[in-house]
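[1] No sequence on hand, only this structure:
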C-alpha cells in the first residue's frame, strides 16, 4: 500500500499517511535522531495532524543506527543565548514531557518501530508506545546517571513498564541492554530482523487502522489506566468502558451480528473472530 507524504511538518519530522494509520519518522540521523526544539515542535504538529483520521501511528527513526537519542543536550534548558537564567514555569516547562502527554492522550495506538539505539528520551518514547517492534540490532538504555543526573522521564516511565529490579539496573548503571534482553524484560513486544522492523510495525498498525476509532480510543485509555487500579476498580472500569463504547459506536452490534452469522454458517463455531478478519470502519 502506498503512503501519502505530508510535507507540512518540515524536514526534521516526516509524516506519511496510509489507510487508517500514519508513519512518523524522526529525521535527524546525523544527530542520532536527537530531538532539538525545532524537531519537537514538528513532532507535536505531526501528532496533532493525525488525530482525526488515524487509529494507529508508527513512530520510527531515520537510518539504521538510532531510533532516538532523546533530547538534544546542546539545547539543554537553563541558560539563554545571552547566558541569562530563563524563567521556569510549573506547567509546560519541559517540552519533551508535553510530547509524552500528547502521545498518552492521543486517540491513536502508537507502535514503536525501534530501528536502532533507544537511549534516554528515546527509551521514554518506546515506553510511551502501546506496542514496540525492535530490530535485533537495537539497544536500550538511559545514560543520565553517568551524566550526573536522574533519568527523569525514561527512569520513571521504565519503572512503570518493567519489573523494579530490571528498571533499577538500567537507571543505576547507565548500561545498555540488547533487543533480546529488552524482550525478556518486557520493554518491547517482539524482535525482528533490521530489514523487517518497519514493515512489521506497519502490519500491526494496519490491523488497528481497520478498527472502529471509538473502540480504539477508549480501549487504549483502558490499557493505560487499568494497571494503576486495584482488582475491583479495574473490573468496574472495564464494564463502564464497554458501556461508553457501545453507547457511542455501532461497532459492537455490527461485530456481534457478523460473529453470530459466521457461527451459524460454520455449524455453531463460537470462537472469537480473528483480528485479521476485522472489516474496515467507514
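    Structure received. These numbers come from a predicted model, not from an experiment.
[2] C-alpha only now, for contacts and for neighbours.
    Will do.
[3] Please enumerate the helices of the stretch 151-282 of the chain.
    Remark: helices assigned in the stretch 151-282 of the chain by DSSP state H, counting those that start in this stretch are 152-161, 164-173, 179-185, 197-209, 213-225, 231-248, 251-265.
[4] Quickly compare the ones you listed and say which is most buried.
    helix 197-209 (a mean of 21; mean count of other CA atoms under 10 Å).
[5] chain center to that helix: distance?
    What separates the centre of helix 197-209 from the centre of its chain is 12 Å, taken as CA atoms, centre = their mean, to the nearest Å.
[6] Please apply the same query to stretch 96-111.
    On CA atoms, centre = their mean, the centre of stretch 96-111 falls 7 Å from that of its chain.
[7] For residue 124, give its distance to residue 18.
    Distance, residue 124 to residue 18, using CA to CA, to the nearest Å: 26 Å.
[8] Looking at the two, which is more packed in?
    Ranked by neighbour count (other CA atoms under 10 Å), residue 124 and residue 18 place residue 124 first, with 26 against 20.
[9] you'd agree that one is up against residue 158?
    Yes - using CA atoms under 8 Å, residue 124 is in contact with residue 158, at 7.4 Å.
[10] Just the element for residue 125, please.
    Counting by DSSP states H and E, the element that carries residue 125 is helix 121-128.
[11] where do the strands sit along the stretch 1-150 of the chain?
    Assigned strands in the stretch 1-150 of the chain, in chain order: 4-6, 13-18, 21-26, 56-61, 66-68, 109-114, 117-119, 131-135, 139-141 (criterion: DSSP state E, counting those that start in this stretch).
[12] count of residues packed around the residue lying closest to residue 162 once chain neighbours are set aside?
    Nearest non-adjacent residue to residue 162, counting by CA to CA, 6 or more residues apart in numbering: residue 186, 5.9 Å away. The tally of other residues near residue 186 (other CA under 10 Å) stands at 17.
[13] now swap in residue 226 and tell me
    By other CA under 10 Å, neighbour count at residue 226 equals 16.
[14] same check, this time on residue 176
    Residues near residue 176, counting by other CA under 10 Å: 19.
[15] what residue lies at the spatial centre of this structure?
    With distances taken as CA atoms, centre = their mean, residue 129 lies nearest the centre of the chain, 2.1 Å away.
[16] That one: what's its closest spatial neighbour, skipping adjacent residues?
    Once flanking residues are discounted, residue 129 sits nearest to residue 110: 4.8 Å by CA to CA, 6+ apart.
[17] so the one you found sits right up against residue 60, yeah?
    No - if you go by CA under 8 Å, residue 110 and residue 60 don't touch, sitting 10.6 Å apart.
[18] coming back round to it: out of the helices of the stretch 151-282 of the chain, nearest to residue 146?
    Residue 146 lies closest to helix 164-173 among the helices of the stretch 151-282 of the chain, at 7.8 Å (CA to CA).
[19] One more to weigh against that first structure:
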C-alpha cells in the first residue's frame, strides 16, 4: 500500500508528484501523543517501501503549531501507571523488546503490540523508526511554523533538513521536569555540539529562529513575502522572500550586501539562502517604508505568511525528490553508518534513562505541577508562563536527593 493510502490518526498526508507532505493534526495544541508516534512509525515504514516518494515534508496541520511537545497529561498517566524498576531491570526489558522487534518477525511484533509490554514496544519501535530516517531513501524535511519542543524537536533532529519561519521557537523542557531526552539527545548534540545541547536543556529557554540557524539546528529561515513582490514558491526568482542570511564571514568574496551571500545562476545564494536583492536589515527598496524598530533599535521579525515555510519546503523537496532513491539512501548511509552501532546503542540508553525516570515520584510531582500551571484552555505552560520552569522554582526536583 502506498504511503498516501495509509490511514493515520494524527496525520493528513498529501502527495504531489514525488513529494509527500504530512500535516500533523492533533488539535488544539498539536501535542505529541502515543497515537502520533504510531503514525510516524507507519509513515516511515510506508515511505521506505514506496518508490513513488522522493521527499517527505512534515509540518503542522494546526495553524501556528508544529509539534509543541509531548502531551504532559498523557505522560503523567503513563508515570502513574508504571512501576518503578532499577536501571538494570529497565535496561533488560528495553533490550529484550528491541531484540524481539528487530529479529522476531511480524508475529513477535504483533504479540508485543498487544501484550503487557506494549508501551515499551511502541517507544522502542518509534526510536528505531527515527534511526531508519537517517538511512531512508527519501529526503525528510521539517517545515516548522510555530513552537517546536520536547518530542517534536527530538524527532525533527533526525530529519535531513529543517526549515522554519522567523516566528518559530525551539525548546527542550525535559530537564526542568526531571527527565532526560527519550530519543533525540545524541542526534541534537551531533548537530549543535554537546555544550550547546546541554545548555539548551539546562536553561529550558527557547531558541529563536535566527539563533537556531546560527547553532546549526535550522538550515533555512523563511521570511514572509513582501506584498506584491513575488512568492516563496518561486525559488528560482523568489523576489521579496529570503532565508535569513548566514553570518558575514560566510559571504563569498564579491558577494551581496553584508550578511547575505551572492546568488548563483538559479537565484539561490551560495550558502543555501535565497536572496531578493535586499540585505535583511539593509536599505529598503525605493518606495518601501522602513519597518518600525523596537526600542532597542532592532527591526522586529516579520512573521512568515501562512504557508510560506511549507511552500518553500515543498519547493525544495520537489527538487530533491528528483534524485534517485537508491543513491540518496547510499549517501545517507555513508554519512551515518560509521555511527550505526553507537547510534542504536545510544537510542536504547536514552529509552532506558526515560524508563527509569518516568515512574518516579519526583517526576510525577513535576508533571502534576505542570498541569496545575497550564492555562485553562490546556495550552502549554512553556508558551504561557515558562519562567518558573526555566528558573527551577516551579517544583523542587533536588530536595532530599
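    Arrived safely. The structure displayed is predicted, hence computed values, not measured ones.
[20] Let me see the TM-score of these two.
    Superposed pair, TM-score by TM-score structural alignment, normalised by the length of the first structure: 0.70. Supporting alignment: 222 aligned residues with a CA RMSD of 2.6 Å.
[21] which one of the strands of the stretch 1-150 of the first structure is the most hemmed in?
    Neighbour counts (mean count of other CA under 10 Å) averaged over each of the strands of the stretch 1-150 of the first structure peak at strand 66-68, with a mean of 31.
[22] Check the mean deviation of that strand from the second structure.
    Here strand 66-68 of the first structure, set against the second structure after superposition, deviates by a mean of 1.5 Å using mean CA distance after the TM-score superposition for the first structure.
[23] In terms of secondary structure, what does that strand contact?
    On a contact count with 3 or more CA pairs under 8 Å, 6 or more residues apart in numbering; DSSP states H and E, strand 66-68 of the first structure meets strand 56-61, strand 117-119, helix 121-128.
[24] so which of those gets nearest residue 23 of the first structure?
    Taking CA to CA, strand 56-61 is the member of these nearest to residue 23 of the first structure, at 4.6 Å.
[25] rewinding a little: now the helices of the stretch 151-282 of the first structure in a markdown table, with distance to residue 45 of the first structure?
    Putting the helices of the stretch 151-282 of the first structure into a markdown table (distance: least, CA to CA, whole Å) gives the following:
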| stretch | distance to residue 45 of the first structure |
| --- | --- |
| helix 152-161 | 21 |
| helix 164-173 | 31 |
| helix 179-185 | 30 |
| helix 197-209 | 20 |
| helix 213-225 | 20 |
| helix 231-248 | 28 |
| helix 251-265 | 30 |
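[26] between those helices, which one is nearest to residue 106 of the first structure?
    Of all those, helix 213-225 sits nearest to residue 106 of the first structure, with 7.9 Å by CA to CA.
[27] And the closest one against the second structure, how far off on average?
    Averaged out, helix 213-225 of the first structure is 1.9 Å away (mean CA distance after the TM-score superposition for the first structure).
[28] Would you reformat the helices and strands packed on strand 66-68 of the first structure as JSON lines and include distance to residue 166 of the first structure?
    Shown next, in JSON lines, are these (distance: least, CA to CA, whole Å):
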{"stretch": "strand 56-61", "distance to residue 166 of the first structure": "25"}
{"stretch": "strand 117-119", "distance to residue 166 of the first structure": "16"}
{"stretch": "helix 121-128", "distance to residue 166 of the first structure": "14"}
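[29] on that earlier part again, for my notes, please list the strands of the stretch 1-150 of the first structure in CSV and give distance to residue 190 of the first structure for each entry.
    Supplementary listing: those in CSV, determined by distance: least, CA to CA, whole Å:
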stretch, distance to residue 190 of the first structure
strand 4-6, 27
strand 13-18, 23
strand 21-26, 19
strand 56-61, 15
strand 66-68, 16
strand 109-114, 10
strand 117-119, 15
strand 131-135, 5
strand 139-141, 14
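[30] Out of the ones you listed, flag the one nearest residue 174 of the first structure.
    Of all the strands of the stretch 1-150 of the first structure, it is strand 139-141 that lies closest to residue 174 of the first structure, at 6.5 Å by CA to CA.
[31] Could you tell me where that closest one falls in the second structure?
    Against the second structure, the aligned range for strand 139-141 of the first structure is residues 169-171 (TM-score structural alignment).
[32] Now the matching stretch on the first structure. Mean distance?
    Once fitted to the first structure, stretch 169-171 of the second structure is off its aligned match by 0.7 Å on average (mean CA distance after the TM-score superposition for the first structure).
[33] Residue 187 of the first structure -> the second structure?
    Checking TM-score structural alignment: residue 187 of the first structure goes with residue 217.
[34] hmm, I was thinking of residue 113 of the first structure
    Per TM-score structural alignment, residue 113 of the first structure is aligned with residue 143.
[35] swap in residue 25 of the first structure?
    By TM-score structural alignment, residue 25 of the first structure lines up with residue 23.
[36] Check the gap between that match and residue 202 of the second structure for me.
    Per CA to CA, residue 23 of the second structure is found 31 Å from residue 202 of the second structure.
[37] wait, what's in contact with whatever residue of the second structure lines up with residue 128 of the first structure?
    Using TM-score structural alignment, the partner of residue 128 of the first structure in the second structure is residue 158. Residues counted as contacts of residue 158 of the second structure (CA atoms under 8 Å, 6 or more residues apart in numbering) are 130-131, 133-134, 184, 187.
[38] still contacting in the first structure, which of the residues you listed?
    Contacts conserved in the first structure for the contacts of residue 158 of the second structure, using both residues aligned by TM-score structural alignment, their matches' CA atoms under 8 Å: 130, 133-134, 187.
[39] Just the buried residues of the residues you listed.
    Buried by 16 or more other CA atoms under 10 Å: 130, 133-134, 187, out of those.
[40] Can you tell me which of the residues you listed is nearest residue 177 of the second structure?
    Relative to residue 177 of the second structure, the closest of these is residue 187; by CA to CA it sits at 21.1 Å.
[41] which position in the first structure aligns with that closest one?
    Alignment note (TM-score structural alignment): residue 187 of the second structure maps to residue 157 of the first structure.
[42] Return the residues in contact with that match.
    By CA under 8 Å, 6+ apart, the contact list for residue 157 of the first structure reads 124, 127-128.
[43] what do you get if the cut-off is 7 Å, keeping everything else the same?
    Neighbouring residues of residue 157 of the first structure by CA atoms under 7 Å, 6 or more residues apart in numbering: 124, 127.
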